[in-house]
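>>> Got a predicted structure plus its sequence, pasted below:
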Amino acid sequence: MMNKLLLVFFGTLLLSLLSGCNLASPVEESAEPPLAGAKIGGTFTLTNQDGGKTSDSDFTGQYRIIYFGFTYCPDVCPVDLANLMNGLTLAEKAKPELAEKIQPLFISLDPERDGPEQLKQYVDNFHPRLIGLTGSLDDITAVAKKYLIIFNKRESPGFSEYLIDHSRQGYLFGPDGEPIALLPFDGTAQQVADEIMRWTT
């Protein structure tokens, strides 16, 4: 199953790159979004950082930025998430109307440690509107599969702490939940902002 998911994931990623996801190439206004038609995403109902339930349908009519990670991540997740949210902030400053049109989401891949309280403390560090989501391991596994995110708990003998190895993707989805583009979280915040504004205006 893991090998099958890897093939699907990398096939979709390659398709997106071939479809014009390279920021170095100018994209015409009429160009089709890089992930148009890709089978990524789907329905979910998870627990938010306030302990309530949040569903994908709550954001119908809004664009969504989605990043999967975990709060105990020592380096990669906070850097990626900060870059994505800094990019969103720059886009909102350039076009204030985007604040109502885009909802950022952080979905934890570590439900064992990431309860609502932990998530609330974490997401508050990145963006005032960022929603943190968690759930049972079965719930998270099902959502990750829909969004082509591969993750695995990595434990070391003799240590109680563990890490979560996972795919790194910053997704932009459209108002109907359709996949649009991969955001360049490993670029600059301005590149993230430019890509957001390219596909939401």
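In hand now; what should we look at?
>>> rest of the way, CA atoms for contacts and neighbours
OK.
>>> and the lengthiest helix in the chain, what does it pack onto?
The longest helix of the chain (DSSP state H) is helix 76-94. Here helix 76-94 touches helix 98-101, helix 189-200, going by 3 or more C-alpha pairs under 8 Å, 6 or more residues apart in numbering; DSSP states H and E.
>>> let's see 10 Å
strand 63-69, helix 98-101, strand 102-108, helix 116-123, strand 170-173, helix 189-200 (3 or more C-alpha pairs under 10 Å, 6 or more residues apart in numbering; DSSP states H and E).
>>> Dump these to TSV, plus mean neighbour count.
Shown next, in TSV, are the helices and strands packed on helix 76-94 (neighbours: other C-alpha atoms under 10 Å):
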stretch	mean neighbour count
strand 63-69	24
helix 98-101	15
strand 102-108	22
helix 116-123	18
strand 170-173	24
helix 189-200	20
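>>> burial measure for residue 112, as a count.
Neighbours of residue 112 under the rule other C-alpha atoms under 10 Å: 11.
>>> so residue 169 makes contact with residue 69?
Yes. Residue 169 is within contact range of residue 69, at 9.4 Å (criterion: C-alpha atoms under 10 Å).
>>> Name the residues contacting each of the two.
80, 149 (C-alpha atoms under 10 Å, 6 or more residues apart in numbering).
>>> So residue 174 versus residue 94, what's the distance?
20 Å (C-alpha to C-alpha, to the nearest Å).
>>> Between those two, point out the one with more neighbours.
Using other C-alpha under 10 Å as the criterion, residue 174 and residue 94 rank with residue 174 on top: 20 against 13.
>>> which residues sit in contact with the more buried one?
59-65, 101-102, 180-181, 199-200.
>>> how does it look with 8 Å?
Counting by C-alpha atoms under 8 Å, 6 or more residues apart in numbering, residue 174 touches 61, 62, 63, 64, 180.
>>> Name all residues that make contact with the third one.
So that's residue 63. Per C-alpha under 8 Å, 6+ apart, neighbours of residue 63: 101, 102, 103, 172, 173, 174, 175, 176, 177, 200.
>>> Included below, for side-by-side comparison, is a second structure:
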Amino acid sequence: MTRIIAPVAALVAALFIGGLLWVTQGGEDSAFAQCSATKIAGEGGQIGGPFELLNADGQTVTDADVITEPTLVYFGYTFCPDVCPLDTARNAEAVDVLAQRGMSVTPVFISVDPGRDTPEVVGDFAFNLHEKMVGLTGSPEQVDAASKAYRTYYNVHDTSDEFYLVDHSTFTYLMMPEIGFVEFFRRDVTADAMAERVGCFVENA
């Protein structure tokens, strides 16, 4: 199979999320106006929300358990051949840059492949990327509910093939405790640029 997952996923995600997000430069009338490089069409509360998933120990956790400090949330899967390792490594690097500046941020990886991504598999994947990264999975119903809450897209290919792929959107979301969604990051944002923007949100929260 030709691997065109990233471009296809990006296009589908853009169409799927279209009407909720669009890129612009600043201008939002809020406490974070100077921090944001994106603008939300409608209420920011449309992105994110309650979820119940399983952590690396197989324990049920909620969004309130996970988002206890500024948090970078990414949806992907551990068998992903290309974009997920790069995106999550970028997120982990941004967390380290922020730590050097005295800011604590949690990276979160939510699997959209519950058929293969058991709690143990997701936990190992996350920990190997960053000691702070939280890996989450769940039942198909739990994963679907979390994906819908964050307005993400994913499509699992024919699971009769053990090497099946999953198309998915590739945004990273910045969530703040008691505030919720404040910003999203595309794949082309570097770790340093992400850290700079996240740091602005943290300082102005």
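Structure's in. What do you need? Predicted model, so just to flag it, every value in this text is computed and none were measured.
>>> Show me what residue 26 of structure 2 lines up with in structure 1.
Counting by TM-score structural alignment, residue 26 of structure 2 corresponds to residue 20 in structure 1.
>>> Secondary structure element holding that match?
Taking DSSP states H and E as the definition, residue 20 of structure 1 sits outside all helices and strands.
>>> Quick one: residues contacting the residue lying closest to it once chain neighbours are set aside.
Spatial nearest neighbour of residue 20 of structure 1, excluding adjacent residues (C-alpha to C-alpha, 6 or more residues apart in numbering): residue 34 at 5.8 Å. Residue 34 of structure 1 makes contacts with 16, 17, 19, 20, 21, 180, 181, 182, as judged by C-alpha under 8 Å, 6+ apart.
>>> try it again with 7 Å
With contact set as C-alpha atoms under 7 Å, 6 or more residues apart in numbering, residue 34 of structure 1 has these partners: 16, 19, 20, 21, 180, 181.
>>> Tell me how far residue 126 of structure 1 lies from residue 119 of structure 1.
11 Å.
>>> dump the residue contacts of the residue of structure 2 most remote from its centre.
Largest separation from the mean C-alpha position in structure 2: residue 160, at 27.5 Å (C-alpha atoms, centre = their mean). If you count contacts by C-alpha under 7 Å, 6+ apart, residue 160 of structure 2 has none.
>>> In structure 2, which of the contacts of residue 63 of structure 1 still touch?
Cross-checking these against structure 2 gives 102, 103, 172, 173, 174, 175, 200 as conserved contacts, using both residues aligned by TM-score structural alignment, their matches' C-alpha atoms under 8 Å.
>>> The second one maps to what in structure 2?
Residue correspondence, TM-score structural alignment: residue 103 of structure 1 in this structure matches residue 106 in structure 2.
>>> Unless I'm misreading it, that match sits right up against residue 135, doesn't it?
No. Residue 106 of structure 2 is beyond contact range of residue 135, at 11.0 Å (criterion: C-alpha atoms under 7 Å).
>>> and for the two, which residues touch both?
Common neighbours of residue 106 of structure 2 and residue 135 (C-alpha under 7 Å, 6+ apart) do not exist.
>>> Roughly how far does the residue sitting nearest the centre point of structure 2 sit from residue 140 of structure 2?
With distances taken as C-alpha atoms, centre = their mean, residue 74 lies nearest the centre of structure 2, 1.7 Å away. According to C-alpha to C-alpha, residue 74 of structure 2 and residue 140 of structure 2 sit 17 Å apart.
>>> and what of residue 63 of structure 2?
Taking C-alpha to C-alpha, one finds residue 63 of structure 2 at 17 Å from residue 140 of structure 2.
>>> ok so, going back, distance between the longest helix of structure 1 and the chain's centre?
Distance, stretch centre to chain centre, for helix 76-94 of structure 1: 12 Å (C-alpha atoms, centre = their mean, to the nearest Å).
>>> Assign residue 113 of structure 2 to helix, strand or coil.
Of the three states, residue 113 of structure 2 takes coil under DSSP: H, G, I helix; E, B strand; the rest coil.
>>> Next up, the contacts around it.
Counted by C-alpha under 7 Å, 6+ apart, residue 113 of structure 2 has contacts residue 77.
>>> quick one: it from residue 180 of structure 2, how far?
25 Å.
>>> In structure 2, which residues correspond to stretch 112-119 of structure 1?
The aligned range for stretch 112-119 of structure 1 is 115-122, by TM-score structural alignment.
>>> Just give the number of residues close to residue 73 of structure 1.
15.
>>> what does residue 48 of structure 2 give?
Neighbour count for residue 48 of structure 2, taken as other C-alpha under 10 Å: 22.
>>> Give me the distance between it and residue 69 of structure 2.
15 Å.
>>> Also residue 148 of structure 2?
22 Å.
>>> same check, this time on residue 182 of structure 2
On the measure of C-alpha to C-alpha, residue 182 of structure 2 and residue 69 of structure 2 end up 13 Å apart.
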